[in-house]
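Student: task: produce atomic coordinates for the following.
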Amino acid sequence: MSDDVATTAHFENRYQRELPDTYARVSPTPLKNPRWVAWNSALAHDLNWPHPPDNDLLHAFAGHGLLEGTKPIAQKYAGHQFGAFNPDLGDGRGLLLGEWNDGQGQHWDFHLKGAGKTPFSRFGDGRAVLRSSIREYLGSEALHGLGIPTTRALALVGSDEPVMRERLEHGAMLLRIAKTHIRFGHFEWFAFSGQTGKLEQLLNFCVTHLFTDCSRQPDPAAALFDAVTVRTAHLIAHWMSTGFCHGVMNTDNMSIIGDTFDYGPYAFLDAMQPGFICNHTDTSGRYAYNRQPDVAFWNLQCLAQALAGIADQSALRDSLSRFAKHYNERFLELMGARLGLATVMDEDQSLIRDWMQLASDETVDFHRPLRALAETEASDWATLDDDYVDRDRFRRFRQALAERRQQEPGGQTLALASNPVSILRTHHVQAVIDACEQGDDSLLHSYLAALQSPFDARVEWQRWRQLPPPDYQAQPLSCSS
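Tutor: Predicted coordinates for the structure are as follows:
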């Protein structure tokens, strides 16, 4: 890193300066006997982060001291949780340390998860555990590797401090990095508590720092909502095209900039199961895999309601009416790429639907068959027939795809670049967690490397291509996951 970047990079605190009285100042509660578990050197490079992961930094990211320029706060917000409005939400176990200015014009929130109790902890202990922190670290890097907008993690610190969840576990802290931690729920809090002035301040903050193009529009609030609608539609299309299930799409877990946010009981599909539920508290299936587009639309309606007092309501309705179009176009584009189609034409929609229906009816793995189609020359696709119970049905599909691919000279190259070799699978994550809880971080580092380069087929990552055992049944996870 050049000296001029090193001297211009620093921490700022724009959120608390421009939005006073919307947070609580809280100091981290130190984690006992901290140790490095993981350090994201690739992200550190992207951030122009100048400090090595030494003991001084370890202690800072374990709550034993503050980095120069940081002023930790716990943000206050609200949100709809499983459809019911909750006005009493906020950062209950995480602190926004400050906003890192990387010296190249980009600010990054440094958010320390597991930092101890805050005024918004309710009955929680404010801690994170190693298990859930590993899941967020791997999950966010997996999505980033696939090109899906997401928060990321710079550092993971473990300890031998006992923390009680369903069982006694090891405490940990995760340093989450995001361009913002502003959620739909921030807007809901101000709107539904009658704080119109604060709502306008929040809007101005977002327009000034996150949606600068909206500042030139006659109705910045409506313009911001339209941009959020597009970003959210595209994000959910990414999730659906890669078999990702978030598990708890409450409005307080929806990022205003369209990033994947808050990794709790998430999972990637193994078998293609449209109604897959990964959250064990989701007894109604509200957040099932196939309901994510509908839930995203519902959440956007909540955001529109929060903005209705400061934006043209007809413009908000118009933006909502275009959500399905934005989602469908992006989903078809992404699924088309997985089939090797650079340009999705109208007639290709039935081809994509046929594949999704075939995969669902036969409950085949969501990922492996598409990778097999990508790795195999179209002239040899007949060798894949035996992977399907209804061989004739698959034969009709592959013949139609082969004919269509004749119009796409770079189809196989596109398919190889769109179908990952390494996918985050729950049984692999559990193996990593089990090893780390015994003090062995080697599997974590191996899996992390594979997920960061998911389209590379390397011999040393062969174990991460293994499917779950035939009798394996992924269990729904809790929000403490």
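
Student: C-alpha from now on. contacts and neighbour counts both.
Tutor: Noted.

Student: tell me which residue lies nearest the centroid of this protein.
Tutor: residue 260 (2.8 Å; CA atoms, centre = their mean).

Student: which residues touch that residue?
Tutor: 140, 148-151, 235, 254 (CA atoms under 8 Å, 6 or more residues apart in numbering).

Student: how about this one, so we can line them up?
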Amino acid sequence: MASANDTIGTAITSDDLPFFNSFAELPPAFYTRLMPTPLPAPYFVAASAKAAQLVGLNADDLANDDFVALFTGNKVPPRAKPLSAVYSGHQFGVWAGQLGDGRAILLGELKGPSGPMELQLKGAGMTPYSRMGDGRAVLRSSIREFLCSEAMAALGVPTTRGLIITGSEQGVIRETVESAAVVTRMAPSFVRFGSFEHWFYRDKPEQLRTLADYVIQTFYPELAGDPNPYKALLTEVTRRTAHLMAHWQAVGFMHGVMNTDNMSILGLTLDYGPFGFMEAFDSGHICNHTDQQGRYSYANQPQIGHWNCFALGQALLPLIGSVDDTEEALEIYRPEFGQRMDALLHAKLGLATVQEDDSGLFDAMFKLMQDSHVDFTQFFRQLGNLRVDDAAADTVIRDLFIDRGAFDAWALTYRTRLRLENSHDGERKASMDRTNPKYVLRNYLAQVAIEKAQQKDFSEVSRLLAVLEKPFDEQPGNEHYAALPPDWASHLEVSCSS
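Tutor: Model prediction:
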């Protein structure tokens, strides 16, 4: 499939980009066509070379004024068809009615080596779906979304991507006055569970079918010949969502706002707001301080993923045709989550075989981590250094625990399990180091980059991006990016405000 550079040649300007927009071919009820609202004196903040490659662009080109204007919304290429989509959703378990792209404008799609990707400007101005919002994003939240999108991709977690951040001195009022920014994010599609709920709750079966047919034909063509393609669609989306939840749990990622309007029909991590990576392990940890009831805690994520699939199933019921078929499609969630989580845990512990009592080993491990509030990322990374026949070498990992005796008891069981499959220390460590990252986007790392960026020093954003793009490598000289959070980081809070 041709890329932008293949299509245009090497002398590329934003006007040359071969945009097309399959979503814009849907009836007008699905979106509003509109232009982005320009920002004064936009400037370049950062770009991802790896994301740029997905649409045949060169990250170095993105820093020039022409592309900065494009990705701020200050100019629109001739072939782009900007629009904002309408959708609805359940927010914190409560039906919220019509929502929609309140500050996101889809420019269109570009073809890349792996297929088309939609390019969406987040923070490009008010839309008919902004409700009481201003349609803007701030530099702080834009940096967080950009970095985490790329960090998750490097971890192997399905996700939308972050292409570029641009900024402006225009003030945006949140808790304080902050500077405006636009982050361009990419995905094959930004259709959400809430996109289907919108038409179901409005009793618009024709539009519901139109959207489902578009999604199947464009993204799941293998389902088109199924006797019940809508049941097959729900089954596949449920499977992908179950796998996504397992990936989140395995890397200690917490989304923070798992509303149905933030759930991707492609099983991608979508809408990075108040997210966080687990540090001191607490299964009940809530990364979003707006979530006072803890609905979206780390421990609850898998069951909320299932709940959201049920909400999608309810919306698709008129197309599927029967409650029994809908429930049968949803039944795949628990076994798929369990199997994927089990496989990821075996990989994280370097276990090459499956034994009957492995679940007990895992449960005891998480209890041990909970009791000592051990750092999630450091524990799994250090576990790769354990030697089967040398408990005396456990000093570093033992020191992560308050109750070292409890760790010793668990490690004895773990060693016995490793001997059962004749595990080799060197091979196991290499395998575990490819599974357990050394570097994740800790909140304090993002905060340091944000504070420098707010002073117009964007170097730390780029440095941190480079580190996060290789999360499994040792990276000599960058070890401080893997350090435990400093004391001041305990005061950091993230919420739905951005």
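
Student: for structure 1, identify the residue most remote from the centre.
Tutor: Distance to centre of structure 1, CA atoms, centre = their mean, peaks at residue 392 (38.0 Å).

Student: what's the helix or strand for it?
Tutor: helix 391-405 (DSSP states H and E).

Student: one more: residue 186 of structure 1?
Tutor: Per DSSP H and E: helix 184-192 holds residue 186 of structure 1.

Student: mean shift of that helix relative to structure 2?
Tutor: Taking mean CA distance after the TM-score superposition for structure 1, the mean distance separating helix 184-192 of structure 1 from the aligned residues in structure 2 is 0.5 Å.

Student: where exactly do the strands run in the stretch 101-250 of structure 1?
Tutor: 107-113, 128-129, 152-164, 168-178, 244-245 (DSSP state E, counting those that start in this stretch).

Student: whereabouts in structure 2 does the longest one align?
Tutor: I take that to be strand 152-164 of structure 1. Aligned using TM-score structural alignment, strand 152-164 of structure 1 spans residues 161-173 in structure 2.

Student: enumerate the positions of the matching stretch that are buried.
Tutor: By neighbour count on 16 or more other CA atoms under 10 Å, the buried set for stretch 161-173 of structure 2 is 161-168, 172.

Student: and it, how far out from the chain middle?
Tutor: Stretch 161-173 of structure 2 sits 19 Å away from the centroid of its parent chain (CA atoms, centre = their mean, to the nearest Å).

Student: with structure 1 overlaid, how far apart is that stretch on average?
Tutor: Mean deviation for stretch 161-173 of structure 2: 0.9 Å (mean CA distance after the TM-score superposition for structure 1).

Student: could you check how far the aligned partner of residue 293 of structure 2 in structure 1 is from residue 293 of structure 1?
Tutor: Under the alignment (TM-score structural alignment), residue 293 of structure 2 maps onto residue 284 of structure 1. Plainly put, residue 284 of structure 1 is 16 Å away from residue 293 of structure 1 if you go by CA to CA, to the nearest Å.

Student: the two - which one has more neighbours?
Tutor: residue 293 (22 against 9; other CA atoms under 10 Å).

Student: quick one: contacts for that one?
Tutor: 233, 236-237, 327.

Student: rewinding a little: for the residue nearest to the centre of structure 1, give its distance to residue 375 of structure 1.
Tutor: For residue 260 of structure 1, the distance to residue 375 of structure 1 - CA to CA - is 29 Å.

Student: equivalent analysis for residue 226 of structure 1, please.
Tutor: To residue 375 of structure 1, residue 226 of structure 1 is 39 Å away according to CA to CA.

Student: of those two, who's got more company?
Tutor: residue 226 (22 against 15).

Student: where's that one relative to residue 303 of structure 1, distance?
Tutor: Residue 226 of structure 1 is 11 Å from residue 303 of structure 1, by CA to CA.

Student: how about the helices in the stretch 351-481 of structure 1?
Tutor: Taking DSSP state H, counting those that start in this stretch, the helices of the stretch 351-481 of structure 1 run over residues 368-375, 391-405, 411-418, 426-437, 442-452.
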